[in-house]
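Asker: Sequence first, then the predicted structure:
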Amino acid sequence: MDFASPSRNRARVYNRRILVLKLGAADMQRSAVILLLGLLCSRAAAQEAIPSAKLLEDADVLRRIYERAHPGLYRYNTKAQMAGHLAALRAEFARDRSLGEAYVAVSQFLAKVRCGHSYANFYNQPRGVADALFSGRNRVPFLFRWIDGRMIVDRDFSGALKPGTEVLAIEGHPVAEILGKLMTIARADGGNDAKRVAYLEVRGKDRYEAFDIFLPLFYPGIGERIGLEVVPPGAKGPLTLAVAAHDRAQREALGKEAQQPAGADPWKFETLEGGAAYLRMPGWALYDSKWDWKGFLDRGMDALIDRRAPALIVDLRDNEGGLDVGNVLIERITAREVRGGIQRRYTRYRTLPGDLVPFLDTWDWSFKDWGDKAVPDRAGFYRLTRYDDDANGDVIAPRGRRFEGRLVVLVNAANSSATFQFARLIKDNQLGTLVGQPTGGNRRGINGGAFFFAKLPNSKIEFDVPLIATFPGERPLPDGVVLPFLDVPDAGVEPDVPVKPRAEDIAAGVDAELEAARALLKGRR
């Protein structure tokens, strides 16, 4: 069962037709004017006040949808706590707000659910909202990581910053203050703050990055020139400078650069020194792909077996998830059946209340009615048997020729959906060695699998609604009672070999996790 986020590769498919016109000089001028007017109109829309009464109506729609459809609403909050969070949202909407202010308020409310799949998804926003909020030239012109609360540049596009440079302040605002504010909108499961911090890095992997979106929403003064206070590698003290900001198109170009060319395989087996194989898998979001990824993996594993490769390093860093790709790998490396543990699936309804339908969209309307596959359980929950009725948990059986070499998996906090589940299976069943940082996700279970995309009637802000919750071991408690999980950590999966990121490694161009994996295979760790 796929517990993927629809953030990178929505299941909704849009057919876009591109009309290519041959324009004369006059037509091109008119087009440029129209484009500029459109940009100005979108910025005006972002600042235009939405009446309080309309926003309060939106808050009520959000409440009704989550109370009736979100199966993890009370996983980390009691009913009283969620009521308090809703009251805080309504207090924000007690006066007229701009679209940007409303988007921040909704995002802060959704973050309090503490569900990694509950957020105002950048990729699913209507065009008017996306153009109004995401189009400015106000993005920092560098990529960075958070290391112990420090913002460390790992790739620069301004020509002014070296990898390993520490940014102390942006437009006079200390980065600690910025991180603190942005943590209020960061999505993650339960108490996994490492995932929240990783979510607020700029890695150049996607068209939209949370830091890019929310920095100018929290700090509207940030514009086309951005003042920085920095400490370059080896410098004795801080420097101040100004850099030209990036816009959405420049950031999207980086995201495309990070992806494989159209038609190319997104993954690649390589051979490292000593014969070990290396498989980089930057994403598993292959919902609409026609690529035979299963065949690619089987051919690759057969090739490793034929040449008797001593080990396979699978690099899942920065891979949130997607399809259950990891199961196919496990089938080829395990000598026994692998059970995922008892991960019971629950939904909040059998038949979706009809009054919610006008606000929702999805790729599969069968999610409206689970029928006899949703069995009444304890108050407020239905046991979902549509995908798996096995009371002993999911079972992955050996398949084909077995790869008997050593398995090492590189992980970090981005692994929060299908990649989290894979890391958990590898760790719990001792199938390989995890190297890197603790994963995202949460051992107490996550929400996902099936989704509605909800649109608020007045602000038009979209938010994702996960429909299936997994719970480890025993069933969830009655509606509104937080399950204590006293014996289950409120955290992701811990690596077997922890590797702490360092600014010095970034400055030197050292891939610390990969080097640790190589050392492990050579017996030096």
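Answerer: Perfect, thanks for sending it.
Asker: all contacts plus neighbour counts: C-alpha atoms, from now on.
Answerer: Noted.
Asker: Identify the residues contacting residue 347.
Answerer: Residues in contact with residue 347 (CA atoms under 8 Å, 6 or more residues apart in numbering) are 69-71, 374, 381-384, 467-469.
Asker: now those residues as a markdown table including neighbour count?
Answerer: Shown next, in a markdown table, are the contacts of residue 347 (neighbours: other CA atoms under 10 Å):
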| residue | neighbour count |
| --- | --- |
| 69 | 25 |
| 70 | 25 |
| 71 | 27 |
| 374 | 21 |
| 381 | 23 |
| 382 | 21 |
| 383 | 23 |
| 384 | 26 |
| 467 | 23 |
| 468 | 25 |
| 469 | 27 |
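Asker: want to compare, so here's the second one:
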Amino acid sequence: MKKSVFLFVFILCTYSCVSIKKYNNEIYSVHSVSELSKDVDIAYTQLQKFHPKLYQYVTKEKLDSLFASLKNEIDKPINSYEFYERLAQVIKEIRQGHLMLHPPTQKYSKAQLKELRKLKFEFFELDFELLNNKLWVKGTRGADSTIVGHEVLAVNQEFSKKLVYRYKSLITSDGYNKTYYNRFVGKNFSNFYYAEKGFMDSLNLLLKNRDSIYFKTLKWINKGVVFAKHTDSIASARKLTSLEKLAIKEKQKTKRKEGRTRGYVPQRDHFLRNLEFIGEDNSVAYLKIRSFGDGNQRKFYRETFAEIKRRKVVNLIIDLRDNGGGSIAEIKNLYSYIAVQPFQLVNKAAIKTKIPATKAMISSKNSSFFEGILQLFAIPGLLVYDFLHVKTVKGNSFYNLSESKLKKPKKNNYKGNIYVLINGYSFSASSILATNLKATKRAIFVGEETGGAYNGTVAGQYKYVTLPNSLVSMKIGLMQIESPYKSAQIGYGIQPDMKIIPSQKDRLIGKDPELDWVLNSIFNVNKN
């Protein structure tokens, strides 16, 4: 028995190593015109079969023409990344922000991954932001903090403006919105660069700080290295002591425990949900929500609004800036605490496939062979679940979401003033929440137009498709998620009542102009 198990594991590992090598060879090799033509056909067929709002922003005639033109334009063999760039130019014309393409990237063996996990690439430790059409270093996560606030002029001798322009051409927002592009590319700049360039031992940034222009080399370093900032503003690297490592582990342990409710993200050392009280008398509640998802959100909101009621708060600030969305169940729960009348958060979801949950699970990328086996046993149950939730009316299919049912506000619901901070990366679920608050005139909005559309988006469940020749992957939303409220201005996000765009100067001095405007409005009213 032991010999059989050993043999099975040996064969599995050998097959894995061979398949990884074959995969890497395929993604860097050029593919024939006929192979890529087949991939184009498969991509369009899958979209037509599963996307419920494929022609919402583009006519069928135009999209047919765009896909046909793409096939004609590919007249010589090209590699997977080049094909991804060309296909993305067509996909973006559909103008559905959740519809995304991903180029194939290099895979690593278990031995390689084991070594890489001991290291961190300084480039991936940087956070970037696009402001005033310039790329800036917004923050660092363990990397050299002395470069925060400096402008990135070039990466490996390629101008950042050229890179940003190219990466913007690979994505789309919901409808005709423009604010999402800068936010998304800024937040994901290092991911875009890696997808294009592949593995790098190091790279050089050309940075600008006021009148000074200089190079900064970023490398792979040991995870046990931290940077100490001296008074002369030059950062030096040193290894952590045993006591420092122990202190960090204890701190992370405490945060993970607290994160069971607030949702802890160890890679960024922050919580998804934060509640603070501002002002001399702590009369203003500030609720920062980075994403809707991890952690016991029910417990968090129950405790949050109990505390808000106990303190007799009359002004609540909900910060949805850079909140890319997440769980619709969480926004329904949150909304039940701030709604003042019975509500239906969303409509029943329009669908093309009658088994969206099943399709999503079958097409998902399994993290292991054994998880894939377990999922096979779950299919019958999911099929029944889908069958019970789908209704067909006059030939159109709809999915009965629990969030589409009429719901009463919580008994201890908050009835005071609400201010909502938004920006271009307020997307998906955060835009659905914002739509309901805006339509019911429940809140004042400050910031910039949301990236997510007012009239809904195609999300909920996803079908993952890997094109067989190029290995480019495509994520297709299967449900039209929309609130009962509609705007006559089709294809745009929730507009702010007070438009405020932060500047790089604001970032450098640590100023938050959107939050400052709200606090000044509140405290000035209270004085009068």
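Answerer: Good, I have the coordinates. As the structure is a computational prediction, the values presented were derived from the model and not from experiment.
Asker: Could I get the TM-score for this pair?
Answerer: The TM-score (TM-score structural alignment, normalised by the length of the first structure) is 0.72; 447 aligned residues with a CA RMSD of 4.3 Å.
Asker: Can you list which of the contacts of residue 347 of the first structure are found in strands?
Answerer: The strands, defined by DSSP state E, take in 374, 382-384, 467-469 from those.
Asker: mind putting these in CSV, distance to residue 459 of the first structure included?
Answerer: Output for those, formatted as CSV (distance: CA to CA, whole Å):
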residue, distance to residue 459 of the first structure
374, 33
382, 32
383, 35
384, 33
467, 23
468, 27
469, 28
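Asker: quick one: buried residues of the biggest helix by length in the first structure?
Answerer: Taking DSSP state H as the criterion, the first structure has its longest helix at helix 25-47. Residues of helix 25-47 of the first structure classed as buried: 39, 42-43, 45-47 (neighbour count, 16 or more other CA atoms under 10 Å).
Asker: Distance to residue 273 of the first structure for those residues - can I get that in TSV?
Answerer: Conversion of these to TSV gives the following (distance: CA to CA, whole Å):
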residue	distance to residue 273 of the first structure
39	52
42	53
43	53
45	56
46	54
47	56
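Asker: so who does the spatially most central residue of the first structure touch?
Answerer: Nearest to the geometric centre of the first structure sits residue 320, at 5.4 Å (CA atoms, centre = their mean). Going by CA under 8 Å, 6+ apart, residue 320 of the first structure touches 4-5, 283-284, 414-420.
Asker: how many neighbours does the counterpart of residue 62 of the first structure in the second structure have?
Answerer: Using TM-score structural alignment as the criterion, residue 62 of the first structure maps onto residue 43 of the second structure. Neighbourhood size, residue 43 of the second structure [other CA atoms under 10 Å]: 20.
Asker: Just give me the mean distance for the one helix or strand residue 43 of the second structure maps to relative to the first structure.
Answerer: Secondary structure assignment for residue 43 of the second structure, by DSSP states H and E: helix 33-50. Its aligned residues in the first structure lie a mean 1.8 Å from helix 33-50 of the second structure after superposition (mean CA distance after the TM-score superposition for the first structure).
Asker: now the helices for the stretch 151-300 of the first structure?
Answerer: Ranges of helices within the stretch 151-300 of the first structure are 175-182, 193-199, 210-218, 248-258, 293-306, based on DSSP state H, counting those that start in this stretch.
Asker: and these as JSON lines, adding mean neighbour count?
Answerer: Below are the helices of the stretch 151-300 of the first structure laid out as JSON lines (neighbours: other CA under 10 Å):
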{"stretch": "helix 175-182", "mean neighbour count": "16"}
{"stretch": "helix 193-199", "mean neighbour count": "22"}
{"stretch": "helix 210-218", "mean neighbour count": "19"}
{"stretch": "helix 248-258", "mean neighbour count": "16"}
{"stretch": "helix 293-306", "mean neighbour count": "16"}
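Asker: about what we covered before: in which helix or strand does the residue nearest to the centre of the first structure reside?
Answerer: Assigned by DSSP H and E, residue 320 of the first structure falls outside every helix and strand.
Asker: do the same with residue 409 of the first structure
Answerer: Mapping residue 409 of the first structure onto the secondary structure by DSSP H and E places it in strand 406-411.
Asker: In contact with residue 395 of the second structure, which residues are there?
Answerer: Residue 395 of the second structure touches nothing, counting by CA under 8 Å, 6+ apart.
Asker: Shouldn't residue 496 of the second structure be within a helix?
Answerer: No. The assignment for residue 496 of the second structure (DSSP: H, G, I helix; E, B strand; the rest coil) gives coil, which keeps it out of a helix.
Asker: Which helix or strand contains the residue lying closest to it once chain neighbours are set aside?
Answerer: Distances taken as CA to CA, 6 or more residues apart in numbering place residue 445 nearest to residue 496 of the second structure, at 4.7 Å, with adjacent residues excluded. Residue 445 of the second structure belongs to strand 444-447 when assigned by DSSP H and E.
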